[in-house]
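> Quick one, structure for this:
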Amino acid sequence: MTIPAGRSGGVSRRKLLKVSAAAGAAGSLGIAGSRLFAPAIAGPAPKVRLAWTEVAACHSPLGFGLAKGFYAKHNVDVELFYQGASGQTLIQALATNKADVGAGLVLDWLKPLEQGFDVKLFVGSHGGCQRLLASPASGITDLAGLKGKRIAIYDPGSPPKIAFAVTLAKAGFDPEQDFTWQVFPFDLLGEAVARGDADAAAHLDPWAYSIQKQHNLVQLADTQTGVYEGRVCCVLGANGPFLAANKDAVQRVAAANLEIHEYTANHPDEVAQWYADTLKPGISKEDLTANLSTLVFHNHPVGKELVKHIKHSVEDLKLTKVIDPGTDPEEFANRITLDIFA
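Predicted coordinates:
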């Protein structure tokens, strides 16, 4: 998938890091739990370059966490690298040593990993940041009503297209034969549906949330209910050589990630305020709060639980013929994940 460079909100990574560096350790955040890794704070903080998508609402906890001292609390020196907002550019950032760790959609990670890309997935972030939306004028109210209709997408390989191809396949349809997938510019999916150029749209938040509200679209599916109930959609992966040499640093990132996302689940308004003030996304703080409130930030699996999530996603991509039919989902899921706290 590709999001135009102009969607970056006009805030440079350098400015964000300057703001973040001024923040103290978040000792008063009060987030604790038996699942959290608690490293001894001794010696200089290890440096980790974390690739993220600053324009995506679901990635906002990463920037918020840096600005508010969550990573400093775990004695890890995180630098955010804006990797360009696509699965392809995320892989490139890690492969070309521009980042050590990256946050991305599960469905973006799996094919490169099947092809031998040296990354280990080690912690989940959240569930549910994609929506399948229909025009009220179309009369479509469920997946069955969508058969034979036109679905607007921004890229044939985009995560929303792949995710909802899985949803439709599991509902008994042939995703490629029973529907017409039409490509429109990223910013115009809502308008395409509103004008009647398409009957439905598959999009990412916060844009999916915005066009749903703006055009009063009917939600047919998302990636946190139905076939995706209880499933994680975004996970962090670490470059293999970096992980081998810096497992302690990656453990610290994982521990901070768990804490950051749990905090976001309980305080979406704070994260939305930071996002609105810092990244200027062109979406109101109120809409950002509402959008973040709908995402499942409590869902951040590690260890064996993460393996289960990845296994299900591999099975999904085999169903839609993205993953090789001979790939064993359980073996593959175990091979590409790491129990970071073991």
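> Could you use CA atoms for every contact and neighbour count after this?
OK.
> name the element Q182 belongs to?
Assigned by DSSP states H and E, Q182 belongs to strand 180-183.
> again with A169
Counting by DSSP H and E, A169 is found in helix 159-170.
> Now do the buried residues in stretch 218-226.
Neighbour counts using 16 or more other C-alpha atoms under 10 Å place V218, Q219, L220, A221, D222, T223, Q224 of stretch 218-226 among the buried residues.
> The last one and G10, how far apart?
I take that to be Q224. 30 Å (C-alpha to C-alpha, to the nearest Å).
> And the helices in the chain?
For the chain, helices defined by DSSP state H occupy the ranges 13-21, 60-67, 70-73, 87-95, 106-114, 159-170, 189-195, 207-215, 240-245, 247-266, 268-279, 285-294, 303-319, 329-336.
> how about CSV for these, with distance to A201 and mean neighbour count added?
CSV is the format used below for the helices of the chain (distance: least, C-alpha to C-alpha, whole Å; neighbours: other C-alpha atoms under 10 Å):
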stretch, distance to A201, mean neighbour count
helix 13-21, 31, 15
helix 60-67, 24, 24
helix 70-73, 36, 24
helix 87-95, 20, 20
helix 106-114, 19, 20
helix 159-170, 9, 22
helix 189-195, 6, 21
helix 207-215, 9, 19
helix 240-245, 37, 15
helix 247-266, 27, 23
helix 268-279, 25, 20
helix 285-294, 18, 19
helix 303-319, 21, 20
helix 329-336, 30, 18
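> For A51, which of the ones you listed is the nearest?
For those, the distance to A51 is smallest for helix 87-95, at 6.9 Å, taking C-alpha to C-alpha.
> Second chain to compare with the first, below:
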Amino acid sequence: MSTSSQPPRSDDEHPETGAGAAAPEPTEPAAANHEAVEPESASAATAPDEEEDLGSPEEPAGPALSRRKLLAGAGVAAAVVAGGGLAGWLTTRRTPGSGKVNRALKIGYGGGVCEAPLYVAYQEKIFEKHGLDVQIVKTGGDEIKDAVGAGKLDGAPGIFFSWLKPIEQGIDAKLATGLHEGCLRIAVPTDSPIKTVADLRNKPIGVAAIGDSAMSFFSLDLLDAGINPSQDVEWKVYPGDQLGDALAKGEIVAIAGSDPNALLPTLKGKARELTNNTQGANREQFCCATAINGRLLREEPDIARALVTAWAEGSRWAGANVTQTAALEVANKYVAADQSIIEATLKTYGFDPSAARLRGALEPGIEKFAKTGYLDRKTDPRSLADKVYVDLGLTW
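This is a model prediction of the structure:
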């Protein structure tokens, strides 16, 4: 059963999670103390190995500073100076993969083909190589954003446009790295009279959630066609795997979705692709980006850095091993599609993750996205880009 809804109002409020004071630095990172998510399905996390004692021998009690503590303090000070301040010091504190940490983290996903970098980093033990004990948790719809903001999840993938409004309204999360391009499509029935995006005026378009990645991105194409996306089309919500059926029944004239939901009807010969996010004026550098919980960023930036680095490594591996990645998605039931379809889909993506290029894409993207009416009228693109993006000192 479908429901019609308008995009979220710009004056909605989400209470912002307050920034907690940073705790004294432990010898080993403490285990996560986040409330557990109760998803419909979740991949079982590998139980962490029993950790060896990485702490230093106890110092003799007494008021005087020990030689070891003096040397440690001098090393920190030198790193701060040589590395260009605190950010430089955080960058040099720990090289990813250099030691055993087993920091427990929970990362959400929705079950899309495009979440391959996350699946790969988990299944190929790339997270473990970077000292992280990651559990990936399937969570649907906008719940994933609320869960990341509340710290129930430490991170999740997603197109940056769909995170702009929640972060503007106060969700405690930031974007750190772009993972790949491609994966969003608009599909219409094969015999549809609709030839261009302009033909969608006053028509019902199916989406998996109001404000999701596809709705957010293709609102820019509607805007270019002279269509107000918040007034001149009807957005109808269906579970992602039911969008094809709704299209076949004529309940909607088009699907705006991510892979595989918008792709399967086309591959089955029941629909044709009208446009995608690698075409036209709004071609973006990235489809999916990494969204990271704000508290993790503030209190454990080195852990966040290791997480993002491993995630990006998963993206590069997926791009270099498309067949193995498709097999991995099927074998672990991450995606409800045949391996041949997944493999063909992955070949259309560009896996070239970058933290620096994501920041460059944010400001012009926000400037145009503000014209859709989904953001506050007073939104300043540069200020929001600074609020949305976190610089973890990654230069790639």
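> Save the buried residues of stretch 218-226 of structure 1 as TSV, and put in distance to H126 of structure 1 too.
Output for these, formatted as TSV (distance: C-alpha to C-alpha, whole Å):
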residue	distance to H126 of structure 1
V218	23
Q219	20
L220	21
A221	17
D222	13
T223	11
Q224	9
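> Keep only those of those that are in strands.
Using DSSP state E, the members of the buried residues of stretch 218-226 of structure 1 that fall in strands are V218, Q219, L220, A221, D222.
> related to what we said a few turns ago, where does the helix holding A169 of structure 1 end up in structure 2?
Under TM-score structural alignment, helix 159-170 of structure 1 corresponds to residues 213-224 of structure 2.
> Look up the average distance of that stretch to its aligned counterpart in structure 1.
Its aligned residues in structure 1 lie a mean 1.7 Å from stretch 213-224 of structure 2 after superposition (mean C-alpha distance after the TM-score superposition for structure 1).
> contacting residues around that stretch?
Identification of contacts with stretch 213-224 of structure 2 by C-alpha atoms under 8 Å, 6 or more residues apart in numbering yields 158-162, 184-185, 197-198, 207, 228-229, 256-258, 277, 282, 368-369, 371-372.
> Between the two ends of stretch 98-115 of structure 1, what distance do you get?
Start-to-end, stretch 98-115 of structure 1 (C-alpha to C-alpha) is 21 Å.
> again with stretch 150-165 of structure 2
16 Å.
> give me the stretch of structure 1 that it matches.
Aligned by TM-score structural alignment, stretch 150-165 of structure 2 falls on residues 96-111 of structure 1.
> Now do that stretch: distance to the chain's middle.
Relative to its parent chain, stretch 96-111 of structure 1 has a centroid offset of 10 Å by C-alpha atoms, centre = their mean, to the nearest Å.
> what's in contact with that stretch?
With C-alpha under 8 Å, 6+ apart as the test, stretch 96-111 of structure 1 has contacts from 48-53, 59, 81, 87-88, 90-91, 93-94, 159, 162-163, 232-239, 242, 310, 313-314, 317, 322-323.
> same question, stretch 389-396 of structure 2
87-88, 91, 174-176, 301, 305, 353-356, 359.
> For A256 of structure 2, grab the count of nearby residues.
29 (other C-alpha atoms under 10 Å).
> what's the matching residue for it over in structure 1?
In structure 1, A256 of structure 2 lands on A202 (TM-score structural alignment).
> hang on, that match packs against Q130?
Yes - using C-alpha atoms under 8 Å, A202 of structure 1 is in contact with Q130, at 7.3 Å.
> ok, for E367 of structure 2, nearest residue in space, not its chain neighbours?
In this structure, E367 of structure 2 finds its nearest non-sequential neighbour in P381, 5.3 Å apart by C-alpha to C-alpha, 6 or more residues apart in numbering.
> Map the one you found onto structure 1.
P381 of structure 2 maps onto P329 in structure 1, by TM-score structural alignment.
> so who does its match touch?
K311, H312, V314, E315.
> Show me what the second one aligns to in structure 2.
The one in question is H312 of structure 1. H312 of structure 1 maps onto P364 in structure 2, with residues paired by TM-score structural alignment.
> Kindly report the same for V123 of structure 1.
Alignment note (TM-score structural alignment): V123 of structure 1 maps to T177 of structure 2.
> For its match, list the residues it contacts.
A289, T290, V308, A312, P353, S354, A355, A356, L358.
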